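Asker: this is the structure alone, sequence omitted:
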């Protein structure tokens, strides 16, 4: 095989594994979204402990734990949420709707087809293409070896 033939060869995406990875990303997205929405608030009720407070500062109060999460974990969660949103917004409108209704909302294909105003058989083709594009955008696609 010459160099020009090798460079134009397109790798084939493993749809099942890529879809599984996209599902994992969406599950992770939903969990992080819930954590961000819920926030992490310090406990404001007073609690008493019989043990002495450590002088080595190894023990953290709930206020300190909440502050640490708000500085470190919250930012990580927001970055991940923004990344997934950006990847979804890069898709064209129809692909975005198909991904949103079928993957995020878990609606049945027949209902998604009605919402997107396409036939059921066309939806299956478009859905496969949309999931592959979304996997590529998320960089979680899997190729056949």
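Answerer: Now that the structure is in, tell me what you want to look at. If you're wondering where the values come from, they're calculated on a predicted model, not measured in any experiment. Residues are numbered from 1 along each chain as shown.

Asker: please make it C-alpha for all contacts and neighbour counts, starting now.
Answerer: OK.

Asker: show me where this structure has helices.
Answerer: Applying DSSP state H to the chain gives helices spanning 3-7, 15-38, 62-71, 73-90, 93-99, 109-116, 120-138.

Asker: okay, the ones you listed in a markdown table with mean neighbour count next?
Answerer: Below are these laid out as a markdown table (neighbours: other C-alpha atoms under 10 Å):
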| stretch | mean neighbour count |
| --- | --- |
| helix 3-7 | 8 |
| helix 15-38 | 16 |
| helix 62-71 | 15 |
| helix 73-90 | 16 |
| helix 93-99 | 19 |
| helix 109-116 | 16 |
| helix 120-138 | 18 |
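
Asker: put this beside the first:
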């Protein structure tokens, strides 16, 4: 069994979380110029319990036009991310999800746009057909 590339799975999961209707699918590894938007970046990996699983850690950046909107979206991720258990998402079987760090306000130093950061993890393997 092969381990799928995790970026598409995490993007797909984030687009379906409750409370993120305002995002309208603007979740990517690149920042969308239309706000609000979410950018995901893989920052590390934890050791997987078995060789056919992966446990990547992602930093999620929530961008919006105002701090209240960015904060509400970031907390919606924190509150809804770990609730789903096993699920098939694209070509991945998601075994678990967790929040590593709570959302923190971190306005962009160049543009001063509101931005919240939250770090999450996911444990996945390839979905068997």
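Answerer: Thanks, I have the structure now. Bear in mind the structure is a predicted one, so any value in this text is a computation, not a measurement.

Asker: can you pull the TM-score for these?
Answerer: TM-score of the superposed chains, computed with TM-score structural alignment, normalised by the length of structure 2, equals 0.29; 64 aligned residues with a C-alpha RMSD of 4.3 Å.

Asker: quick one: buried residues of the longest strand along structure 2?
Answerer: Using DSSP state E to define each element, structure 2 has its longest strand at strand 92-105. The neighbour-count check on strand 92-105 of structure 2 (16 or more other C-alpha atoms under 10 Å) flags 92-99, 103, 105 as buried.

Asker: now for the helix or strand where residue 80 of structure 2 lies, which elements pack on it?
Answerer: For residue 80 of structure 2, the host element (DSSP states H and E) is helix 67-80. Under the contact definition 3 or more C-alpha pairs under 8 Å, 6 or more residues apart in numbering; DSSP states H and E, helix 67-80 of structure 2 sits against strand 53-63, strand 92-105, strand 115-126.

Asker: mind putting those strands into CSV with distance to residue 6 of structure 2?
Answerer: Output for those, formatted as CSV (distance: least, C-alpha to C-alpha, whole Å):
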stretch, distance to residue 6 of structure 2
strand 53-63, 8
strand 92-105, 8
strand 115-126, 8
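
Asker: with residue 76 of structure 2 as the reference, name the closest of those strands.
Answerer: Nearest to residue 76 of structure 2 among the helices and strands packed on helix 67-80 of structure 2 is strand 92-105 (9.8 Å), distances taken as C-alpha to C-alpha.

Asker: and that closest one, what does it pack against?
Answerer: Strand 92-105 of structure 2 packs on helix 67-80, strand 87-89, strand 115-126, going by 3+ C-alpha pairs under 8 Å, 6+ apart.

Asker: neighbouring contacts of the shortest one?
Answerer: Okay, so that is strand 87-89 of structure 2. Defining contact as C-alpha atoms under 8 Å, 6 or more residues apart in numbering, one finds that strand 87-89 of structure 2 is touched by 9, 12-13, 93-95, 127.

Asker: try it again at 10 Å.
Answerer: 8-13, 93-96, 124-128 (C-alpha atoms under 10 Å, 6 or more residues apart in numbering).

Asker: show me the two of those residues that sit farthest apart.
Answerer: It's 11 and 128 that sit farthest apart of these, by C-alpha to C-alpha, at 20.4 Å.

Asker: compare those two (neighbour count), which wins?
Answerer: Taking other C-alpha atoms under 10 Å, residue 11 of structure 2 and residue 128 do not tie; residue 11 has more neighbours (19 against 10).

Asker: what about the more buried one, which SS state?
Answerer: For residue 11 of structure 2, the assignment made with DSSP: H, G, I helix; E, B strand; the rest coil gives helix.

Asker: so it sits right up against residue 38, yeah?
Answerer: Yes: at 9.2 Å, residue 11 of structure 2 and residue 38 qualify as touching, with contact defined as C-alpha atoms under 10 Å.

Asker: who are the contact partners of residue 88 of structure 1?
Answerer: Residue 88 of structure 1 makes contacts with 82, 95-97, 99-100, 133-135, 137-138, as judged by C-alpha under 10 Å, 6+ apart.
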